[in-house]
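Visitor: I need the structure of the sequence given here:
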Amino acid sequence: MTREAKRRRNSRHFKTGWGSVKEGKGFAFQQKEKVKRQYKKLLRKDKRVQHPQEVEYTENYPDHLRHLYLAEEEILKKLSKKAKHEESVTNQLDSQAETPKKKKKKSSYQKTKEEYEKRQAEYKKKKEAAEKRQKEKEEAQMKYKEQKLEKYRMLCKKTRTGQPNLNLQMEYLLKKIQDRT
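Guide: So this is what the prediction gives:
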């Protein structure tokens, strides 16, 4: 038997660690799942308990301003009570209004259809924006080519004897300087 074959055989018999789920020794996996369940349980308990969020005024006020702070505190308490009362009344009205109507839930087909339509609208917008950018780019290129051609024609003009027309070149340079300022 070769060395490699011996090594393979020995490696099968001597596993280290807790084992795996495939081997039927998923201790680590089971522990992990247990911790997950406990964590989710704690989260559910926290959701059920609603923490009171009342404003507490336990500050030490300066003596000469104490009456002002206390009056403001009473006003805020009255307002919060009114807001809670109004909120409960609106909740009751909403619940009464919702019961006879009963909104129908959308089927998975309707949801996917709406999602498809949204994606199509986004795609169409992107396509239009790309076409608009392309048109602007082409227009800018055409304008640049026209200006370049006009400049070339002006600078290439010759006199009757075949010499370059320096007057036109000087006019072009003057025009260019005036445009910059």
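Visitor: use CA for all of it now, contacts and neighbours both
Guide: OK.
Visitor: Show the subsequent helix or strand relative to the longest helix seen in the chain.
Guide: Across the chain, the longest stretch assigned as helix under DSSP state H is helix 108-156. Using DSSP states H and E, the helix or strand that follows helix 108-156 in sequence is helix 166-180.
Visitor: what angle do that following helix and helix 108-156 make?
Guide: 140 degrees (axes from the mean of the first three to the mean of the last three C-alpha atoms, to 10 degrees).
Visitor: got the buried residues for helix 166-180?
Guide: Q169 (16 or more other C-alpha atoms under 10 Å).
Visitor: Packing partners of that helix?
Guide: Helices and strands touching helix 166-180, by 3 or more C-alpha pairs under 8 Å, 6 or more residues apart in numbering; DSSP states H and E, are helix 108-156.
Visitor: Could you also give me the structure for this next sequence, so I can compare it with the first?
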Amino acid sequence: MDPQLITWIVIGALAVLAVIAIAWIVSASVSMRRLGASVDERWAALAETLERRRSVAAPLLEVASEPQRAQVTDAFAALERASGPGEKAAAEAELQRSLRPLVQAAASQPVGSTAAEARTALAALDDDAQARRRDYNTGARELNAKARRFPTSLFAGSAGGRRDFFEVDQSGAVAEPPRIQF
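Guide: I've put the predicted structure just below:
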């Protein structure tokens, strides 16, 4: 066989391998950035849902005592200040603990009152927040797993790095939303 032909075959094979490697690396980079953006969107949706609770709970605060109102206001302020999943989870648990007596007191209100409607809306919002929590944690788990595999591990930084899970310390405070009894 002609040595020049062998040289061209080797050069061609190396070029094909280089193109495959470049395509694989570009694909991994794009995949990590896309997944990172998806997790960021999920986090923003979860944070927005958690912070929407203030407007929904406003009618409950109107009938609350001054110490209860101050405690709930402080819990809302802590939730707004919290930035990461760990901080938000701790603030969320504290908010749930401070809202629980108000929600229970609203159970004695007649159906159709603003407090009863706020209680119903709060339960729906808690369900929505729990679904968004699961969605965010699923995305974070997927991103973290992908960031440990090669070649995507090379691009974990471009996706914002590893994500923490949103785990509420007081799972009993949020695992079961307030019950509505008619």
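Visitor: Give me the TM-score for this pair.
Guide: Remark: TM-score between the superposed chains equals 0.32 [TM-score structural alignment, normalised by the length of structure 1]; 71 aligned residues with a C-alpha RMSD of 3.7 Å.
Visitor: Quick one: list the elements packing against the longest helix of structure 1.
Guide: helix 166-180.
Visitor: So which residues make contact with whichever strand or helix holds Q71 of structure 2?
Guide: If you go by DSSP H and E, Q71 of structure 2 is part of helix 66-81. The contact list for helix 66-81 of structure 2 (C-alpha atoms under 8 Å, 6 or more residues apart in numbering) reads 51, 54, 61, 88, 91-92, 94-95, 98-99.
Visitor: Now the buried members of those.
Guide: Buried among these by 16+ other C-alpha under 10 Å: 54, 61, 88, 91-92, 94-95, 98-99.
Visitor: Would you mind measuring from the residue minimising distance to the centre of structure 1 to K135 of structure 1?
Guide: Nearest to the geometric centre of structure 1 sits E122, at 15.6 Å (C-alpha atoms, centre = their mean). E122 of structure 1 sits 20 Å away from K135 of structure 1, going by C-alpha to C-alpha, to the nearest Å.
Visitor: what do you get for R8 of structure 1?
Guide: 68 Å.
Visitor: One more: L70 of structure 1?
Guide: 68 Å.
Visitor: Kindly report the same for E33 of structure 1.
Guide: 59 Å.
Visitor: Could you do K127 of structure 1 as well?
Guide: For K127 of structure 1, the distance to K135 of structure 1 - C-alpha to C-alpha - is 12 Å.
Visitor: can you check K101 of structure 1 too?
Guide: 51 Å.
Visitor: more neighbours, the two?
Guide: K135 (12 against 8; other C-alpha atoms under 10 Å).
Visitor: Report how many residues lie close to L17 of structure 2.
Guide: There are 12 residues near L17 of structure 2, going by other C-alpha under 10 Å.
Visitor: For it, what is the enclosing helix or strand?
Guide: Short version: L17 of structure 2 belongs to helix 3-51, going by DSSP H and E.
Visitor: What are the contacting residues of the following helix or strand past that helix?
Guide: Per DSSP H and E, the first helix or strand lying C-terminal to helix 3-51 of structure 2 is helix 53-62. Outside helix 53-62 of structure 2, the residues within contact range by C-alpha under 8 Å, 6+ apart are 69, 76, 102-103, 106, 114-115, 118-119, 121-122, 125.
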